[in-house]
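Chemist: Prediction below, plus the sequence it came from.
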Amino acid sequence: MASEYVYVTESVFQHIYSLYHQRVYHAAQKVLRDPQLAEDAAQETFIKAYRNLDKLEDVSKAGAWLATIASRTAIDMLRKEGKRKFISIELASWELEQHYLEHIVIEEVELRETKRELEQDIRKLKPKLQEVLTLRYVKDMKESEIAANLSLTKSTVKTRLYRAKQLIKAEREYRDMIMVRET
């Protein structure tokens, strides 16, 4: 059982790394203004992230989580190496605010893209599977309410929800695998 957990964690981590390496590098680069130090900070960021992957509660926020780790790691590197340049408090505050706003926009775009992909995946399902998913997650109905609404048994509703989720999961995994191969 423990080896399965490590495999899943490594698989998830590899996916996160491939998606967010550039973002982490750029977050470190903004602070350090040195490509080689930024690469070192990015590497250190992913080491820290791997060690603390269990603390990531929402994978959809992985980008912001990693960017924060990268920025803090870069600042720590500056402190350790004594290369911190004088920056006025106003400029530093403005840069941090811009950095934060940029991440919010990026996350919003990523969220919209994920939602669009999910909607496309749902449209590919058979109508009876679409129907139970819509009632469950859009209308926020309980399984017993869906069963009553559609004149089905509760076990049929559960089965359809399970099948729909499995099909969507398989579609997403396939799409992610294709993306990884293209990069």
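Modeler: Cool, got the structure.
Chemist: Only C-alpha atoms from now on, for both contacts and neighbour counts.
Modeler: Noted.
Chemist: Show the contacting residues for Ala67.
Modeler: For Ala67, the contacting residues are Arg23, Val24, Ala27, Ala28, by CA atoms under 8 Å, 6 or more residues apart in numbering.
Chemist: In helices only, show me those.
Modeler: Counting by DSSP state H, the part of those found in helices is Arg23, Val24, Ala27, Ala28.
Chemist: Am I right that the first one is in contact with Ala64?
Modeler: In this case it means Arg23. No - in this structure, Arg23 is not within contact of Ala64 by CA atoms under 8 Å, at 9.1 Å.
Chemist: Structure two is appended below for comparative analysis:
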Amino acid sequence: MQVLEQRFGRLFQQYRDRVYRTAFYVVKDPHLAQDVTQETFLKAYRNIDSVREDGREGAWLTTIATHAAIDAVRKRNCWNGIPMENPYLTVLVGTTESDVEEEVGKRLEREHLWKEITKMKREYREVLILKLHSGLKDGEIACLLKVSVGTIKSRVHRAKRILRKASGCWHG
């Protein structure tokens, strides 16, 4: 038992920031991201004996965090796409109105795309998040999800096509 606890402690120290960033990227709320991070590590602790130490622990934790964050957003049924806390307002001081409008437009577009991503089938949603947000390569995603690289490429292509339909201005 002590070996598993030491391993978990190492994983926590090594990946807690990455898990938090993944969660925050999806939920856009620092408190909710902390909750998702905690939930991710609870799930990881319960299943730590099922993961080999082969360098993929970070991808494994990122996948857990991504799923937990999407679930949290669904439970809340809202997005904090445009935060209006004081730090955000401070950043805006001194910018021109057109800069603010452009930034708000970009944030609204990202919010719309994330809403569309959360509506997708799980297989499309997870490959997009793992590829675009986590920066994993097709081969890494295929290995993590235990499917072929061709399947990953097909899912990414289909997911992008869904997003293009949802928003004519996205061509990623």
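Modeler: Here it is on my side, so go on. These figures come from a predicted structure and were not determined experimentally.
Chemist: what TM-score do we get after superposing?
Modeler: The TM-score (TM-score structural alignment, normalised by the length of the second structure) is 0.51; 100 aligned residues with a CA RMSD of 2.8 Å.
Chemist: Pull out the buried residues from the contacts of Ala67 of the first structure.
Modeler: Buried by 16 or more other CA atoms under 10 Å: Arg23, Val24, Ala27, Ala28, out of the contacts of Ala67 of the first structure.
Chemist: if we can go back for a sec, for the contacts of Ala67 of the first structure, which ones persist in the second structure?
Modeler: Mapping those onto the second structure (both residues aligned by TM-score structural alignment, their matches' CA atoms under 8 Å) leaves Arg23, Val24, Ala27 still in contact.
Chemist: Just list the residues touching the last one, thanks.
Modeler: Going back to what we said before, that points to Ala27 of the first structure. Neighbouring residues of Ala27 of the first structure by CA under 8 Å, 6+ apart: Ala67, Ala70, Ser71.
Chemist: which residue sits closest to the most centrally placed residue in the first structure, ignoring its sequence neighbours?
Modeler: The residue lying closest to the centre of the first structure (CA atoms, centre = their mean) is Ser60, at 3.0 Å. Nearest non-adjacent residue to Ser60 of the first structure, counting by CA to CA, 6 or more residues apart in numbering: Leu111, 7.5 Å away.
Chemist: From Glu39 of the first structure, how far out is that neighbour?
Modeler: 27 Å (CA to CA, to the nearest Å).
Chemist: and what of Ile178 of the first structure?
Modeler: Distance of Ile178 of the first structure to Glu39 of the first structure, computed by CA to CA: 27 Å.
Chemist: just to revisit the earlier point, the contacts of Ala27 of the first structure into CSV, with extra columns for distance to Phe86 of the first structure?
Modeler: CSV is the format used below for the contacts of Ala27 of the first structure (distance: CA to CA, whole Å):
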residue, distance to Phe86 of the first structure
Ala67, 23
Ala70, 20
Ser71, 17
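Chemist: so of these, which ones are in helices?
Modeler: Ala67, Ala70, Ser71.
Chemist: Tell me which residue of the second structure lines up with the last one.
Modeler: For Ser71 of the first structure, the aligned position in the second structure is occupied by Thr66, per TM-score structural alignment.
Chemist: Give the buried residues for stretch 70-77 of the second structure.
Modeler: Neighbour-count burial for stretch 70-77 of the second structure [16+ other CA under 10 Å]: Ile70, Ala72, Val73.
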